[in-house]
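> Sharing a model prediction with you, sequence too.
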Amino acid sequence: MTGVLTHLNAQGEANMVDVTDKAVTQRQATAQGYIRMSPQTLTMITQGEHKKGDVFAVARIAGIQAAKKCGELIPLCHPLMLTKVQVDFTPEPAHSRVKVTSLCKLAGQTGVEMEALTAVSVACLTLFDMCKAIDPEMTIEGIAVLTKSGGKTGNWERAQSC
C-alpha cells in the first residue's frame, strides 16, 4: 500500500482535495469487471434475442453516462471534463460471463480511476437490471482498476489479472 489519505484535513475531517496548483497532464485509466450469468442468458444477449433489445448498447450508454456523473455520485470526487469514455463488452462463454472494460481520458489536474470504475460498475448493474427477470442469480465480480497514467505518480499497471 502506498500514499497517504488525502481526503482528510489536519483535523481529521473529510474534505475535497485542493488540486488548484497541480499541473494539467494527460491522464488515462482503464478498469474491468465481470458479470457472471447462466449460459442461456449469455447466449440470449450475445445473439440479440433478449426481448428488451440490445442490452450491450444500453449498458454501454449507462456506463458512459455514469463516468460523466462520477463527481455527483462519489463524495469528494472532483467533477471532471472527460474527453474520452469507452465501455466495451467481451463475452466469455467458457466462464459463463461478460467482461466489461472501460477507458477514461482527459487533460486535467486529477486522475480518472474513479470514473473508469464507475463506468464498469454501472454498465454491469445495467446488464443485471435488464436480465434479472430471466436470470436473478447473476453476480457482479472482480471490479478493479487495470492501469492509470499521467500525473505526478506517472504510470501504474495492475500486477496480476483480476
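That came in fine, so what should we check first? Numbers count the residues shown, from 1 in each chain.
> Going by C-alpha atoms from here, please, whenever you check contacts or count neighbours.
Will do.
> Which parts of the chain are helices?
Secondary structure of the chain (DSSP state H): helices located at 39-46, 55-68, 70-73, 113-131.
> Okay, one more to line up with it:
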Amino acid sequence: MALTHINQQGDASMVDVTNKAVTSRTAIAEGYIYMQPDTLKLVEQHGMQKGDVIAVARIAGIQAAKKCADLIPLCHPLALSKVQLDFELQPENSRVRIQSLCKLAGQTGVEMEALTAVSVAALTLFDMCKAADKSMRIDGIRVLSKQGGKSGDWSADG
C-alpha cells in the first residue's frame, strides 16, 4: 500500500485532492475520560469551581475541529458544515463518554476533525477538573464510523 502523504522523493507532502469529487462526508469519533466518582458527581451537579465543564468542553471540541488543519500539518483546511459533540456521564464506569460528529460536502474526509474534537473536549474536561482529581485518564479515542468518499462507508463494528 502506497503512503499518500509521502512524495516520490520520500518527503512529507499534502495530498492533492483537486480532481476528487465533492461528496457528502461524515465521521463519528468517541473517547472517554475516567475520573473518581466524586469528581463525576461534581461534573453532573455543575459543582466545579470553573463552572459548567461540559458546556465549555463542547465549545472547545467544536473549535478544535474547525482548527484541525492548524494542528495537524498535512490536514486540509475544511469548510465543516456540522460539528456536534455529545457527552454521556457513565457513573457505572466512573467516566464521561465523548462523541463527536463532523460533516461536510468536500473532497476529503473528516475523520481527523472528529478525532481532534473528541481529544480537545477530553483535554478541556481534564483541565477544568484537575484541581479536584489529579488521577483522571483519557482513553479509547477512536473513529467509530465514516461515510462518503471514494473508499466508501466504514464502521468499527464491521
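All right, it came through fine. Please read these numbers as outputs of a predicted model, since none were measured by experiment.
> what TM-score do we get after superposing?
Remark: TM-score between the superposed chains equals 0.98 [TM-score structural alignment, normalised by the length of structure 2]; 158 aligned residues with a C-alpha RMSD of 0.9 Å.
> sorry, back to before: Throw the helices of structure 1 into CSV and include mean neighbour count and distance to Val145 of structure 1, thanks.
Below are these laid out as CSV (neighbours: other C-alpha atoms under 10 Å; distance: least, C-alpha to C-alpha, whole Å):
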stretch, mean neighbour count, distance to Val145 of structure 1
helix 39-46, 17, 24
helix 55-68, 22, 14
helix 70-73, 16, 15
helix 113-131, 25, 7
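> Rebuild those helices as JSON lines, extending it with distance to Leu80 of structure 1.
What follows is these, written out as JSON lines (distance: least, C-alpha to C-alpha, whole Å):
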{"stretch": "helix 39-46", "distance to Leu80 of structure 1": "33"}
{"stretch": "helix 55-68", "distance to Leu80 of structure 1": "7"}
{"stretch": "helix 70-73", "distance to Leu80 of structure 1": "7"}
{"stretch": "helix 113-131", "distance to Leu80 of structure 1": "9"}
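> of all those, which lies closest to Lys148 of structure 1?
helix 113-131 (6.9 Å; C-alpha to C-alpha).
> average gap between that closest one and structure 2?
Superposing on structure 2 places helix 113-131 of structure 1 at an average distance of 0.1 Å from its equivalents, by mean C-alpha distance after the TM-score superposition for structure 1.
> What residues in structure 2 pair up with that helix?
The aligned range for helix 113-131 of structure 1 in structure 2 is 111-129, by TM-score structural alignment.
> Stretch 57-74 of structure 1 now?
With TM-score structural alignment as the criterion, stretch 57-74 of structure 1 aligns to 55-72.
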